[in-house]
Structure formats: C-alpha cells, structure tokens
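Engineer: Following is a predicted model, sequence given first.
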Amino acid sequence: MPVLCVNVDHVATLRQARMGIEPEPVTAAYMAELAGAVGIITHLREDRRHIQDRDVELIRATCNTRLHFEMAATEEMQQIALGLSPETVCLVPEKREELTTEGGLNCVGREQHFKDYLAPLHANGIRSSLFIDADPQQIEAAHAAGAEFIEIHTGHYADAKDMNQRKNELEKILAGIRQAQDLGLKVNLGHGLNYRNILAFKNVTGISEYSIGHSIMARAIFVGLDRAVRDMADIVRTFAD
C-alpha cells in the first residue's frame, strides 16, 4: 500500500517569520508520526529560509519514522546528508527568488554528474530520489543516473486553471508512472496535493509514497495537526497499490 510522508517545512516557515522559537517543526514531526505519517520530510535549503540544521538533527534523533531529506545537489548538502544518514535523500532544484519549488530537476545531459554525486550516499546505505517533472526524457535520465526513486512533481496538475488542463497534466503523470515502473524505478508523488485533488490517484497502482505538507498544515490551522494528518493518512490508506 502507498504511504503518507509529511513535510514540516511550513511549520518552520511560520517560526522563521518572526525569527522566534515557535511553532516547533520537531514537535510537528513527532505529532505527524503519531497520527500516521510513515515518513517526515524536511528541505534544508541553501539559504536556510525555513528548516534549520538543528531541526533536521533533532528530527533525526527523536523520530522513529523515515527521514526524507530534500536538498540541492551541492557539496555542502552531500556532507550534511552523510552525517545525518537519512533513509532517503531527494535532490531538488533551488532558486533564490522562488517562493517554493517551481518545477522538477533537469537531469538530461547530467546523468553521470548525478550518478557520481549519489555514489557516496548509496555507499552509506542512503536511498536516493530525484524530484522531476513527468517528462519521458527526465524519467529516462533519472534512471540512467542510478536513482532508486523518482518523485514526480504534481504542481502543474494541482495548479491547473481549468478541467482540460488538469486532465492533460494528470495524463502526463499517469504516463510517467507507467514509464518509471517499466524502467524499474519506484515512484513518489508530491507538490500541491490536497484532500481533493489527491483522489484522482485512488486507483492508480505503483505509487510508493505521497509527499504532502502545505495542505496538511493549512488544514491543521482549523482542525489541529493530529486530525489533519489522520484525515490524509486515512485517504492514502484507501488507495490501491
């Protein structure tokens, strides 16, 4: 069965808005774990705009679920990942001016670069994922780079302006899932998924994990974090695999 992994970056964003000590993303990670999250996601950006080094260190030390460490493919982040030893690293693109990750990583023509970059992580038992768009060339490149997983960027689907556009984006994702499966890649989905648009994947086989943060934290404002995570975990549990 597919599982839910909860991103706690937005808790850190709220804390950093006042450069204070609350809300605490480590507490959010622990509560999400108790409510049914199978993994906790943190994105330690180069500019440290939300999650901080101490956050990932404390989450790694205190939570019993998987730590999924999102990061740019830099030497600094590689060394941090080797020290943390998360279950999975996910390489993502970063731009200083973006509010959130706007699209997938460009892997085409960089297959050997990523393969070499991931080699020491793999040697230390850390699984790897590449965050990419549902593009056939990118999926082929991710496979050639030696990643075990891809995380398909679902933001274009989630942000579609009308039903036709959403249908087209969904079809691209479904085709990407099939292609990845044929290549032997494991598939995660993430970015912009919420309690409504995720239902389109109810009967889609071959999805390992759903990576969700913003919609859960937004719902938590009104119903509390425990219920918000449980509601999403219940949805994911109903999906076929």
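Structural biologist: Happy to help now that I have it.
Engineer: okay, CA-based contacts and neighbour counts for the rest of this
Structural biologist: Noted.
Engineer: I'd say A29 and N64 touch.
Structural biologist: No. Look at A29 against N64 with C-alpha atoms under 8 Å: they stay out of range, at 10.1 Å.
Engineer: and the residue nearest the centre of the chain, what element?
Structural biologist: Centroid check for the chain by C-alpha atoms, centre = their mean gives S211 as the closest residue, at 4.5 Å. In this structure, S211 is located in strand 207-212 according to DSSP states H and E.
Engineer: circling back: distance check, the residue nearest to the centre of the chain against R230.
Structural biologist: 14 Å (C-alpha to C-alpha, to the nearest Å).
Engineer: where exactly do the helices run in the chain?
Structural biologist: Assignment of helices within the chain using DSSP state H yields the ranges 9-17, 25-34, 53-62, 75-84, 111-123, 136-144, 155-158, 163-183, 214-223, 225-237.
Engineer: Against that first model, consider the following:
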Amino acid sequence: MYFTMTKLSVNINKIATLRNSRGGNVPNLLKVAADVQDFGAQGITIHPRPDQRHIRYQDAYDLKSVVTTEYNIEGNPIPQFVDLVLDIKPTQVTLVPDSEEVLTSNAGWDTVTHQDYLKEVIKTFKDAGIRTSIFIDTDLALIEAAATTGADRIELYTEQFAKDFEAGNTAGVKAYREAAIRAHELGLGINAGHDLNLDNIAFFKSEIPNLAEVSIGHALISESIYLGIENVVNMYLDRLKG
C-alpha cells in the first residue's frame, strides 16, 4: 500500500449541464465551485468544449476569481482553447485529445505520434507559467514519450480500471500501478481521472504510488443527488487520506 496525500479536484461540468438545460443560472456554477472548496476539495476542474454544451468559455473566466485552490482547465488544445488558457493562466492545464463530437473523453494521447505537436503546445503553456498534464493510457512506451514532451504530469485515463473493478477484476489496477511507477521514475507527477467513484477510489488510491491528484465529476455529482454534495466531497477526502 502507498500512503501519500492525494488532492481532490471536483469537475463541475455536470453542474453546468444542469444549468444549461433550463437556461438561467440555476444551479449557480460559481456558488457550487465556492461551496465545494469550502467543503474541503483542493481543486476545481472544468472541461470546456467548442460547442459549450456544458462549461461555457465565459464560465472559465468567471471562475478565475472564485477558485482559491487549484484551477485545472482540461481540453483539446485547439487555438481557441489555447488562447483561453493563456488568458486565464490556471494552476494547471490538462491536454485531452477529444474530438468535438464525443460525449466524454474516450482516449489518451499517442505521445509518440504527436510528440512534436505536444512539445510545441506544452512549451507555450509552460512559458506562461502554467503546469501541464497529459491525459494518457497506461502503455509504458507512451508514458516514456510523455516524459520527453516537457509535460509536468500525466493524468492516467482510468475508464478501463473502473470497468474491471466493477466486474470484480481488481488485477486490472496492475497496469496503472506500473505506469505510475515508471512515470515517477521519469520525473512526471501523476494525476488520474475518468469513472473513479466512491466504490473504487480507495482501492485505486491504495494501489497507485505518488498519486498527486484525482479529478472526479460525473460520479461525484451523481452520488451527490442521493447523499448531498458536502457529504460526498468529504467521503472522497476520507478515502483519499494517507
């Protein structure tokens, strides 16, 4: 087992989805961001997409004065996204290779094929003083290629782990543990996200060394419908202790 402090960054995209479904400002995205920080979350994550179907670009600007912990903006580094991040200068930018039509992120970067592109984009962000992270699968060759892009961290794409865990296959975490170990050896920080939830987060945390941060949105907001958001944030924080 590994015992290090792991930060919880709450992805509030689903709050924006609910707001947008009726128009107006209910629920109030900025208040939710402020509240979850007051409840103990150590970061806020947003993932604006070009069609602004949940987080709007204006939200990203409005949140800058609200987020007093760590502000993580994730997305595909198209020119509009790059300009947004450079204007806001969040704590961290997480690069995700999702196309416009996908409902949610469904793949990590091929850091070998896109090496030159990633180097260019990452240098742009790092020159602005923004920590960079690459959304990535567990393939060790891709982890090693990520280390040569100039990125500060990787974010392990954990959908397959979550599927394996739900099916009772806890051995599925082995690839994530090996990826984290190799990343740490190469000087990369380790984040994780996608389909992590209250059922699987404690086990994942216990198996992954040097896990700096998890970003959780869909599950956390869904669980909050039954259990209340303050309670759920604290349940995650309790499971992430160590």
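Structural biologist: Looks like it came in fine. Worth saying up front: this structure is predicted, and the values here are computed from it rather than measured.
Engineer: so what's whatever residue of structure 1 lines up with T149 of structure 2 up against?
Structural biologist: With TM-score structural alignment as the matching criterion, the partner of T149 of structure 2 in structure 1 is A145. With contacts defined as C-alpha atoms under 8 Å, 6 or more residues apart in numbering, A145 of structure 1 is in contact with E111, Q112, H113, F114, K115.
Engineer: tell me, how many neighbours does the alignment partner in structure 1 of D195 of structure 2 end up with?
Structural biologist: Residue-level alignment of D195 of structure 2 against structure 1, with TM-score structural alignment as criterion, gives G192. The number of residues packed near G192 of structure 1 is 19, by other C-alpha atoms under 10 Å.
Engineer: Over to N25 of structure 2?
Structural biologist: Burial of N25 of structure 2 is recorded as 12 neighbouring residues (other C-alpha under 10 Å).
Engineer: And it, how close does it get to G43 of structure 2?
Structural biologist: Distance, N25 of structure 2 to G43 of structure 2, by C-alpha to C-alpha: 22 Å.
Engineer: now do R182 of structure 2
Structural biologist: For R182 of structure 2, the distance to G43 of structure 2 under the criterion C-alpha to C-alpha works out to 25 Å.
Engineer: same question, I12 of structure 2
Structural biologist: Using C-alpha to C-alpha, one gets 11 Å for the distance from I12 of structure 2 to G43 of structure 2.
Engineer: on that earlier part again, A29 and N64 of structure 1: which is more packed in?
Structural biologist: In terms of neighbours (other C-alpha under 10 Å), A29 is the more surrounded of A29 of structure 1 and N64; the figures are 27 against 14.
Engineer: D159 of structure 1 versus the more buried one, what's the distance?
Structural biologist: Here the distance between A29 of structure 1 and D159 of structure 1 works out to 27 Å (C-alpha to C-alpha).
Engineer: cool, F131 of structure 1 as well?
Structural biologist: Computed as C-alpha to C-alpha, the F131 of structure 1 to D159 of structure 1 distance reads 17 Å.
Engineer: Now do the aligned partner of P86 of structure 1 in structure 2: how many residues are near it, please.
Structural biologist: When the two structures are superposed using TM-score structural alignment, P86 of structure 1 falls opposite P90 in structure 2. Residues contacting P90 of structure 2 under the criterion other C-alpha under 10 Å number 20.
Engineer: Grab the nearest non-local neighbour of P90 of structure 2.
Structural biologist: Once its chain neighbours are removed from consideration, P90 of structure 2 has its nearest residue in Y71; the separation is 5.2 Å (C-alpha to C-alpha, 6 or more residues apart in numbering).
Engineer: and the gap between the alignment partner in structure 1 of that neighbour and A81 of structure 1?
Structural biologist: For Y71 of structure 2, the equivalent position in structure 1 is taken to be L67, counting by TM-score structural alignment. Counting by C-alpha to C-alpha, the gap between L67 of structure 1 and A81 of structure 1 amounts to 11 Å.
Engineer: how close does the strand holding S211 of structure 1 sit to structure 2?
Structural biologist: Compared with structure 2 after fitting, strand 207-212 of structure 1 deviates on average by 0.7 Å (mean C-alpha distance after the TM-score superposition for structure 1).
Engineer: which part of structure 2 lines up with that strand?
Structural biologist: Residues 211-216 of structure 2 are matched to strand 207-212 of structure 1 when aligned by TM-score structural alignment.
Engineer: Also stretch 16-27 of structure 1?
Structural biologist: Against structure 2, stretch 16-27 of structure 1 falls on residues 20-31 (TM-score structural alignment).
Engineer: Could you pull out the buried residues of that stretch?
Structural biologist: Buried positions in stretch 20-31 of structure 2, judged by neighbour count with 16 or more other C-alpha atoms under 10 Å: N20, P27, L29, L30.
Engineer: Dump the residues you listed to a markdown table, plus distance to I201 of structure 2.
Structural biologist: Converted to a markdown table, the buried residues of stretch 20-31 of structure 2 look like this (distance: C-alpha to C-alpha, whole Å):
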| residue | distance to I201 of structure 2 |
| --- | --- |
| N20 | 29 |
| P27 | 27 |
| L29 | 25 |
| L30 | 26 |
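Engineer: So which of these is the closest to L156 of structure 2?
Structural biologist: Of all the buried residues of stretch 20-31 of structure 2, the one with the least separation from L156 of structure 2 (C-alpha to C-alpha) is L29, at 26.7 Å.
Engineer: wouldn't that closest one be in contact with A16 here?
Structural biologist: Yes. Taking C-alpha under 8 Å as the definition, L29 of structure 2 is a contact partner of A16 at 6.3 Å.
Engineer: Just give the closest residue to the aligned partner of I235 of structure 1 in structure 2, not the sequence neighbours.
Structural biologist: Matched across to structure 2, I235 of structure 1 falls on R239, judged by TM-score structural alignment. Computed as C-alpha to C-alpha, 6+ apart, the closest residue to R239 of structure 2 that is not its neighbour in sequence is A202, at 5.0 Å.
Engineer: what's the distance between that neighbour and V214 of structure 2?
Structural biologist: Using C-alpha to C-alpha, we find A202 of structure 2 at a distance of 11 Å from V214 of structure 2.
Engineer: How about T104 of structure 2?
Structural biologist: Applying C-alpha to C-alpha, one obtains 17 Å for the distance of T104 of structure 2 from V214 of structure 2.
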